[in-house]
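Peer 1: Sequence and predicted structure below; questions after.
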Amino acid sequence: MSDRLSALLALIASTMLFAASYTLTKVALVDLPPFTLGLARFVLAGAILALWAVVTRQPRPSRADRRRLLAAGLLGVTAYFAVENVALQWANATDAALLVASYPALTALADAAVNRRRTSAVAWLGIALAGLGVSVIVVAVPDASAMTPMRLWGDLLLLVPGVLWAFYTFITTEVTTSPLLTITWQDAIGGLAFVPLALLELPRWHWPTQPSSTLAALAGLTLLCSIAAMVTYARALRGLSSTTVVTGLNLVPLWGLVIAASFLHEQVHLLQLAGGLIVCLGVTLTALKPAGVVVGA
């Protein structure tokens, strides 16, 4: 198997695993409050990866990298997933899968604003199209009665992680530590930072009403989404251009819709699909004429 084909397969696998996280999170949230779920997911992932780092005698990151990893763990793990988990209490998994397609465009927009990078007219058009697509996704639902005020707030809140991811990306581009060791430190730091947030939910802790489903969802989030997805994504980044990877991330909404429809039986309006396609088109234009930053999922 050629190196490029292997990287392409890794990219496809990572998009499937990233997309599965929204459905798995919805299942786990039935029994676990959002911050408690974040704590369990990332402490477990961090512990597994830390064991790997010890067994394989991975080098300790430099002092400068440790500062960056601390910031990245707090921003890209704790803050990102705290907001996402809260939003998914109210929004549908299909909404999340479609809205996440706008994150690369949000990163490009933040990069242009914060780092003052020159942005081409084509990239601005792509960002504008992504914004239009997001508006369509939020407004168009299969049944007007299904758009409750809480679902609307959940959809809007799902845009916040996109901004957080942009700043997380800016930090991690400066890290020189290997990708897997970077993930190890970030998951461990981010998981531990969930402890005070999870303690706020202590009155909501209870024995699971559906223990098998909850444990399976937590295992999937930990092993598949927090570890395997990031490993395959890192493999794709090593074998493909950043433009190919960013464009390939447009598969996340497609897989997300298929998984949510299959397991949660969520309905999707044709207008929502159209909005998702508009977002993907906008992100593709932004990737073809980027604002100078490589983004992730």
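Peer 2: Good, I have the coordinates. Numbering: from 1, shown residues only.
Peer 1: From here on, just use CA atoms for contacts and neighbour counts.
Peer 2: Fine.
Peer 1: show me where the stretch 101-250 of the chain has helices.
Peer 2: 103-114, 121-139, 149-157, 160-172, 179-199, 211-219, 229-239, 242-248 (DSSP state H, counting those that start in this stretch).
Peer 1: now for these, which one comes closest to residue 80?
Peer 2: helix 160-172 (5.1 Å; Cα to Cα).
Peer 1: If you compare the directions of the closest one and helix 103-114, what angle comes out?
Peer 2: 60 degrees (axes from the mean of the first three to the mean of the last three Cα atoms, to 10 degrees).
Peer 1: now helix 160-172 and helix 179-199, what's the angle there?
Peer 2: Using the same axes, to 10 degrees: helix 160-172 against helix 179-199 is 140 degrees.
Peer 1: I'd like the distance from the longest helix anywhere in the chain to the chain centre, please.
Peer 2: The longest helix of the chain (DSSP state H) is helix 3-28. Centroid displacement of helix 3-28 relative to its chain, using Cα atoms, centre = their mean, to the nearest Å, is 11 Å.
Peer 1: Does anything pack onto that helix? Which helices or strands?
Peer 2: Secondary-structure packing of helix 3-28 (3 or more Cα pairs under 8 Å, 6 or more residues apart in numbering; DSSP states H and E): helix 80-88, helix 93-99, helix 211-219, helix 229-239, helix 242-248, helix 251-263.
Peer 1: would you list those helices in TSV and tack on mean neighbour count?
Peer 2: Putting the helices and strands packed on helix 3-28 into TSV (neighbours: other Cα atoms under 10 Å) gives the following:
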stretch	mean neighbour count
helix 80-88	22
helix 93-99	27
helix 211-219	17
helix 229-239	21
helix 242-248	19
helix 251-263	21
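Peer 1: want to compare, so here's the second one:
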Amino acid sequence: MQENHRMQGHLFGAFSVLVWGTTFVSTKVLLRAFTPLEIMVARFTLGFLALLIVGKGLMRPQKRWHEGLFALAGLSGVTLYFLMENIALTYISASLVGVIVAAAPLFTALIAAAVLHEKLSKWFFFGFVCAMAGVALVSLAGVSELHFSPVGALLGVGAALVWGVYSVLVRQLGHMGYRTIPLTCRIFGYGLLFLLVPAVIEGFPSGLSVWTQPVHLANLLFLGLCASATCFVTWNRAVFLLGPVKTSVYIYATPVITIVSSALILHETMTPIMWLGTVLALGGLILSEHREKEKTTA
């Protein structure tokens, strides 16, 4: 039974990252007509409503103090993560942001070790170095100008850090007996609530007519129902089954999926350096899971 749960966790984690790695196509299309904040509010509103329907309403926390954990999870995993990542893109290149955010597994591991007392093996750190080398090769190959900015870099690091906080919080809430869909729905609710602050400052969308255009609606449905509602549920479930550290290593594969999907969908060229980076990133992912395999065969 435990092995079955472990396999389910890996499948959920891989599925989430596979979808997240392709969302750049939909986001790129929507950015022609909307601001990043408008896209965020729209996709998470749709995701929240979908989970509200599937979960048959908004569940209540078992204890009052749990409300703070849900609020912090919404603030870190929805509001701050996406805001920091999007704002970082205005200071430095998307490739460099991708490399920095791919360091999220390290922050997740350090936070989990401090809060959940999870032990980290040497293989995790070997895998981290290998994967980050691969991510750098994949993301930065062919980029002539990185447009480096300390502010952009700090925002990228901040995004990776708050994602680690989010993953650890989800693990804690899962151990408190909350089911994945209601848990994710409440987190989305708080994420949207915190998003209202910058939304009010920037100004709400002028109207719904633009969203009803087929190309915009199709991409919004993909981002809201699949990339947000479905993938956050599968990711949170993976975190509960595997733990935040083992699940987070799948983030190493995100830039690889983005590059490969670019080649398949947009017919962009995969250079030998990109292929080498792909092998290193996936090899780092496998190395990071080495401790688990040793335990299984023992």
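Peer 2: Here it is on my side, so go on. In this text the structure is predicted, and so the values were computed from the model without any measurement.
Peer 1: What value does the TM-score take for this pair?
Peer 2: After superposition, the two chains reach a TM-score (TM-score structural alignment, normalised by the length of structure 1) of 0.74; 284 aligned residues with a Cα RMSD of 4.0 Å.
Peer 1: how near is residue 61 of structure 2 to residue 183 of structure 2?
Peer 2: Residue 61 of structure 2 is 9 Å from residue 183 of structure 2, where distance means Cα to Cα, to the nearest Å.
Peer 1: Same drill for those two, tell me which one is more crowded.
Peer 2: Per other Cα atoms under 10 Å, whichever of residue 61 of structure 2 and residue 183 has more neighbours is residue 183, with 23 against 15.
Peer 1: returning to that earlier point: to residue 33 of structure 1, which of the helices of the stretch 101-250 of structure 1 lies closest?
Peer 2: Per Cα to Cα, nearest to residue 33 of structure 1 of the helices of the stretch 101-250 of structure 1: helix 179-199, 8.1 Å.
Peer 1: Flag every buried residue along stretch 185-202 of structure 1.
Peer 2: 185-195, 197-198 (16 or more other Cα atoms under 10 Å).
Peer 1: ok, now stretch 151-170 of structure 2?
Peer 2: Buried, per 16+ other Cα under 10 Å, within stretch 151-170 of structure 2: 152-153, 155-170.
Peer 1: and if you look at stretch 108-117 of structure 1?
Peer 2: Buried residues in stretch 108-117 of structure 1 (16+ other Cα under 10 Å): 108-112, 117.
Peer 1: And for stretch 3-22 of structure 2?
Peer 2: 6, 8-10, 12-22.
Peer 1: so how far is that stretch off the chain centroid?
Peer 2: The answer for stretch 3-22 of structure 2 is 12 Å, by Cα atoms, centre = their mean.
Peer 1: Can you give the contact residues for that stretch?
Peer 2: Contacts of stretch 3-22 of structure 2 from elsewhere in the structure, counted by Cα atoms under 8 Å, 6 or more residues apart in numbering, are 226-227, 231-232, 234-235, 237-242, 247, 250-251, 253-258, 261.
Peer 1: now for the helices and strands packed on helix 3-28 of structure 1, which one comes closest to residue 40 of structure 1?
Peer 2: Per Cα to Cα, nearest to residue 40 of structure 1 of the helices and strands packed on helix 3-28 of structure 1: helix 211-219, 7.8 Å.
Peer 1: other SSEs contacting that closest one?
Peer 2: helix 3-28, helix 34-55.
Peer 1: swap the cut-off to 6 Å and go again
Peer 2: helix 3-28 (3 or more Cα pairs under 6 Å, 6 or more residues apart in numbering; DSSP states H and E).
Peer 1: Closest to residue 287 of structure 1 out of the buried residues of stretch 185-202 of structure 1?
Peer 2: residue 186 (26.3 Å).
Peer 1: for the closest one, what are its contacts?
Peer 2: 69, 73 (Cα atoms under 6 Å, 6 or more residues apart in numbering).
Peer 1: Just give me the match in structure 2 for it.
Peer 2: If you follow residue 186 of structure 1 across to structure 2 using TM-score structural alignment, you land on residue 187.
Peer 1: now swap in residue 230 of structure 1 and tell me
Peer 2: That one, residue 230 of structure 1, aligns with residue 232 by TM-score structural alignment.
Peer 1: With adjacent residues omitted, what lies nearest to that match?
Peer 2: In space, and not counting its chain neighbours, residue 232 of structure 2 is closest to residue 184: 6.9 Å by Cα to Cα, 6 or more residues apart in numbering.
Peer 1: do the same with residue 266 of structure 1
Peer 2: residue 260 (6.1 Å).
Peer 1: how near is the aligned partner of that neighbour in structure 2 to residue 66 of structure 2?
Peer 2: The equivalent of residue 260 of structure 1 in structure 2 is residue 262 (alignment by TM-score structural alignment). In this view, residue 262 of structure 2 and residue 66 of structure 2 are 41 Å apart by Cα to Cα.
Peer 1: How about residue 264 of structure 2?
Peer 2: 44 Å.
Peer 1: ok, now residue 56 of structure 2?
Peer 2: Distance from residue 56 of structure 2 to residue 66 of structure 2, by Cα to Cα: 20 Å.
Peer 1: Ok, residue 228 of structure 2 next?
Peer 2: Taken as Cα to Cα, the span from residue 228 of structure 2 to residue 66 of structure 2 is 23 Å.
Peer 1: More neighbours: those two, which one.
Peer 2: residue 228 (28 against 14).
Peer 1: what's the closest non-adjacent residue to that one?
Peer 2: Per Cα to Cα, 6+ apart, closest to residue 228 of structure 2 is residue 47, 5.7 Å.
Peer 1: So what does that neighbour match up with in structure 1?
Peer 2: Per TM-score structural alignment, residue 47 of structure 2 is aligned with residue 45.
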